[in-house]
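*Asks:* One predicted model, sequence on top.
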Amino acid sequence: MDSPDPSDTIDPQTHTTTIPSSAGIPVGPRRRVRGARLDDRFNVLGAAAAGIAVAVLLFGWFTPLSGGVGWLLVAYLTFIGFYALLVSFASDWQEVKDRVMAVLLASAGVLLFGALVFVVAFTLVRGQEALPHLNFFTQSMELAGPLDGLDVGGIVHAILGTLMQISMALAVTIPLGIMTALFLNEVGGKFARFVRTISDAMTALPSIVAGLFVYSAIIVLITHQRSGFAAAMAITVMMLPIVIRASDIVLRLVAGNLREAAYALGSTRWRTVWHVVLPTARPGLATAVILGTARGIGETSPVLLTSGVTAVVNWNPFEGPMISLPLQVFDFIKSPEPNMIARGFGSAAVLILLVLALFAIARVIGGKGPGQLGRRQQQRVVAASARDLQRITVNGVRRARLHVPPSLPPSDLNAKETSS
């Protein structure tokens, strides 16, 4: 909440702030758009109970309608209407709109979070039959068939294939994507506008088209066989526009006065980029890499065209088929056998956990935002301040002992102390 101006008057009874205008006429109470009072919580609970009651009456007693999505929609719309009515009893129209909009935004957040939790929980529950088996993480499907139990076979070949493919894709995507974003922001020009247009258009590129492009350009013309390298290049085509676009937005948010201060101190453009722009945008660039990785690690159709399907571990990404986790999930789920379907959901759960692990690693590498120091950084700053204080104190004692003015440089001070 904004801090009140010293000229504002606060009513101790209603705890509202009246803002005087330039003519001395009160404009009205300061709007409170954040936080929730006790009566707001009761309004939410009362409106929720009314919405559920109306939906139950409408679908259970009055009309022979089926439940499901329709029941939830009627209950939610009724909840919004009753909430606006309850808020209007003690507030003006502007605050009613503020509160209703806050409820709508909070509902959207809860819906998205609930969908994410449902997907993760559903995958883990369906894959719980395969996940407890250690062989699921240490063996491949080389000696396991569709009718074998879950104590035989695993997905180590798919895990290694995913890690190798995404590592090769990141090795190409991170430097190329960030350098392209730096070119768009630090250099600019007509060609930069053309590159930005192309990168924006590539974000909507269908994944199957990227797979066909790599299949025609690499497999048909050069290698003549499917491989993990070809799959990595297809994943790179899908990741690159995401990283460029997200990095471009992050670099635009770097304050221009930081660049101007560096230029005023005599720094060159690329030293400013390396020592000022990139460290400031590092957390945002890590987020851009996370978005690109999340897009590439779950691709199936381009990998299906370029990597091939195999049941053994392939340590050479440049020769022979190399399967990945998304493709392995597809291969397991299409089987009618229950054990294969359980392996498919287990593979999907491992893929989710792998993405979360990569996300955590990227956040650690990205560090804190600009101006936010970690515990070790704070300790280094305190230690540097202590060293500076000690140096200043020692120099002050030396100057006082030698009766040297403060304007004398430290080098002349050392010479004078040696001669004396």
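*Replies:* Cool, got the structure.
*Asks:* Could you use CA atoms for every contact and neighbour count after this?
*Replies:* Fine.
*Asks:* How about the contacts made by the residue most central in space within the chain?
*Replies:* Centroid-nearest residue in the chain: T287, 4.7 Å away (criterion: CA atoms, centre = their mean). Under the criterion of CA atoms under 8 Å, 6 or more residues apart in numbering, the neighbours of T287 are A362, R363, G366.
*Asks:* now the residues you listed as JSON lines including neighbour count, distance to L86 and secondary structure?
*Replies:* Shown next, in JSON lines, are these (neighbours: other CA atoms under 10 Å; distance: CA to CA, whole Å; DSSP: H, G, I helix; E, B strand; the rest coil):
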{"residue": "A362", "neighbour count": "18", "distance to L86": "46", "secondary structure": "helix"}
{"residue": "R363", "neighbour count": "17", "distance to L86": "43", "secondary structure": "helix"}
{"residue": "G366", "neighbour count": "18", "distance to L86": "46", "secondary structure": "helix"}
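*Asks:* Please render those residues as TSV that adds distance to N395 to the earlier fields.
*Replies:* TSV is the format used below for those (distance: CA to CA, whole Å):
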residue	distance to N395
A362	45
R363	43
G366	40
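*Asks:* returning to what we had before: same question for the residue nearest to the centre of the chain, what's its three-state structure.
*Replies:* The local conformation at T287, judged by DSSP: H, G, I helix; E, B strand; the rest coil, is helix.
*Asks:* So it versus R245, what's the distance?
*Replies:* 12 Å (CA to CA, to the nearest Å).
*Asks:* got it, and F318?
*Replies:* Using CA to CA, we find F318 at a distance of 30 Å from R245.
*Asks:* Could you point out the longest helix of the protein?
*Replies:* helix 93-126 (DSSP state H).
*Asks:* name the helices or strands packed onto that one?
*Replies:* For helix 93-126, the packing partners by 3 or more CA pairs under 8 Å, 6 or more residues apart in numbering; DSSP states H and E come out as helix 69-88, helix 338-366.
*Asks:* Next up, a structure to set beside the first:
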Amino acid sequence: MSTVIDKRPSTLRGARLPKWSPYAIAAGSAAVAIGVGTAADLASRVQWGLIAGLLFIISTYVIAARVEGRRQAKDRIATCLVWVAFLLAVVPLVSLIWVTVERGVKVLDVYFLTHSMGVVADTEVGGGIYAAIIGSLEQVGLATLIGAPIGVLTAIYLVEYGRGNLSRAITFFVDVMTGIPSIVAGLFILSLMLMWDMQPFGFAGSLALAILMMPVIVRSTEEMLKLVPNELREASLALGVPKWRTILKVVLPTSIGGITTGIMLAVARIAGETAPVLLLVFGNPFINNNPFEGAQASLPLYIYQQYANSAGSGAAYDRAWAASLTLIAFVMILNLVARGIARWKAPKTGR
């Protein structure tokens, strides 16, 4: 008795759109949107993009429903919505970077980075951001030295030791602090300064910035510590290693990459804050290398002051955009450094 094997292709799989169909539908939707925008005299390119996105979603559903069926068409619609949401997030970001680079490179040079405003008036050409760079580095650095250890240690307590009412109270207050406006932190430090009749100085701004960054560090570090498998902790404790040493030698090295990234995100969060600096530091056109005495400059405050005095044009306007580009580059460098540290300190796995 012989067995006959049917080698005919299976008919269970229905018709499928070709792989290039999304690109063709997107091109057609863009063409129709351009035609509609031109005919309706729509000046905003954003409106053209919204029309194209809507046409793309509708066309994808109609074509996929006729060829592949409604079930597969719904799946394609979900994919289209994800791509449209991605583009809606990326387009403003790319536009922001493009405009900042285009307007910021006009006066951004070595002279601009190595000179302060001094006696240069806002309407005059010249001056630079050297004093603002020094102030931002010192204020953000001091805030990190204060906020990072407190935030990491708080997260360690909540994950490794925290039980009962105290842990719940700390979690509640961390959640509350995550959402407080930056001006509130500035007012809190300002009230303490007024109690002791203190004048504005850079370290006061660092204290307010530390308050803003601590809840971000606590939350990010807490999530990273929770990702460490409990088996690693149990194996270390089973060998007789004390819990504090287990945390120091096992838990922290395993999660150091995520902790470092969280700290850098917190630094990026406070690097552009203007309100606390405006209240507590006041700004200074001259160089002040001592954050514990006298008013200091900072990049966010410099940008605000230059743009406020520019009336939308002139030398101050160009300096504001150049300082904005410098601040973006500063945050980008911090993130690159964080990625490098995370990769360097990540636990090595055997092959």
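*Replies:* Cool, the structure landed. Note that the structure is predicted; figures quoted are calculated from it, not measured.
*Asks:* what's the TM-score here?
*Replies:* In this superposition the chains share a TM-score of 0.89, using TM-score structural alignment, normalised by the length of structure 2; 340 aligned residues with a CA RMSD of 2.5 Å.
*Asks:* To which residue of structure 2 is the residue nearest to the centre of structure 1 aligned?
*Replies:* Counting by TM-score structural alignment, T287 of structure 1 corresponds to T261 in structure 2.
*Asks:* cool, and R401 of structure 1?
*Replies:* Counting by TM-score structural alignment, R401 of structure 1 has no partner.
*Asks:* cool, and K334 of structure 1?
*Replies:* So, by TM-score structural alignment, K334 of structure 1 is matched to A308.
*Asks:* likewise W270 of structure 1?
*Replies:* Using TM-score structural alignment, W270 of structure 1 lines up with W244 in structure 2.
*Asks:* Which helix or strand contains that match?
*Replies:* W244 of structure 2 belongs to helix 243-246 when elements are defined using DSSP states H and E.
*Asks:* try R376 of structure 1
*Replies:* Here R376 of structure 1 sits within helix 375-402, counting by DSSP H and E.
*Asks:* Quick one: neighbours of the match of W270 of structure 1, just the number.
*Replies:* 11 (other CA atoms under 10 Å).
*Asks:* What distance do you get for it to A329 of structure 2?
*Replies:* According to CA to CA, W244 of structure 2 and A329 of structure 2 sit 39 Å apart.
*Asks:* which residues of the stretch 201-350 of structure 2 fall in helices?
*Replies:* All helices of the stretch 201-350 of structure 2, identified by DSSP state H, counting those that start in this stretch, fall at 202-226, 230-238, 243-246, 252-271, 275-280, 299-308, 315-345.
*Asks:* possible to save the ones you listed as TSV with distance to V125 of structure 2?
*Replies:* Below are those laid out as TSV (distance: least, CA to CA, whole Å):
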stretch	distance to V125 of structure 2
helix 202-226	27
helix 230-238	61
helix 243-246	58
helix 252-271	27
helix 275-280	24
helix 299-308	12
helix 315-345	5
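*Asks:* between those, which one is nearest to T154 of structure 2?
*Replies:* helix 202-226 (6.4 Å; CA to CA).
*Asks:* What range does the closest one cover in structure 1?
*Replies:* Counting by TM-score structural alignment, helix 202-226 of structure 2 sits on residues 228-252 of structure 1.
*Asks:* quick one: that stretch to structure 2 mean distance?
*Replies:* Its aligned residues in structure 2 lie a mean 0.9 Å from stretch 228-252 of structure 1 after superposition (mean CA distance after the TM-score superposition for structure 1).
*Asks:* picking up where we left off before, for the helices and strands packed on helix 93-126 of structure 1, which one sits closest to E142 of structure 1?
*Replies:* Closest of those to E142 of structure 1 is helix 338-366, at 14.0 Å (criterion: CA to CA).
*Asks:* Quick one: average offset of the closest one versus structure 2, please.
*Replies:* Looks like 0.9 Å for helix 338-366 of structure 1 (mean CA distance after the TM-score superposition for structure 1).
*Asks:* quick check: angle from that helix to helix 278-297?
*Replies:* Orientation of helix 338-366 of structure 1 against helix 278-297 (axes from the mean of the first three to the mean of the last three CA atoms, to 10 degrees) gives an angle of 170 degrees.
*Asks:* circling back to that earlier point, with structure 1 superposed, average distance for the helix holding W244 of structure 2?
*Replies:* The superposed helix 243-246 of structure 2 is, by mean CA distance after the TM-score superposition for structure 1, a mean 1.0 Å from where its aligned residues fall in structure 1.
*Asks:* Return the set of buried residues in the strand or helix carrying L192 of structure 2.
*Replies:* Following DSSP H and E, one finds L192 of structure 2 within helix 182-195. Within helix 182-195 of structure 2, the residues that count as buried by 16 or more other CA atoms under 10 Å are S182, I183, A185, G186, L187, I189, L190.
*Asks:* So what does G272 of structure 2 match up with in structure 1?
*Replies:* Counting by TM-score structural alignment, G272 of structure 2 lines up with G298 in structure 1.
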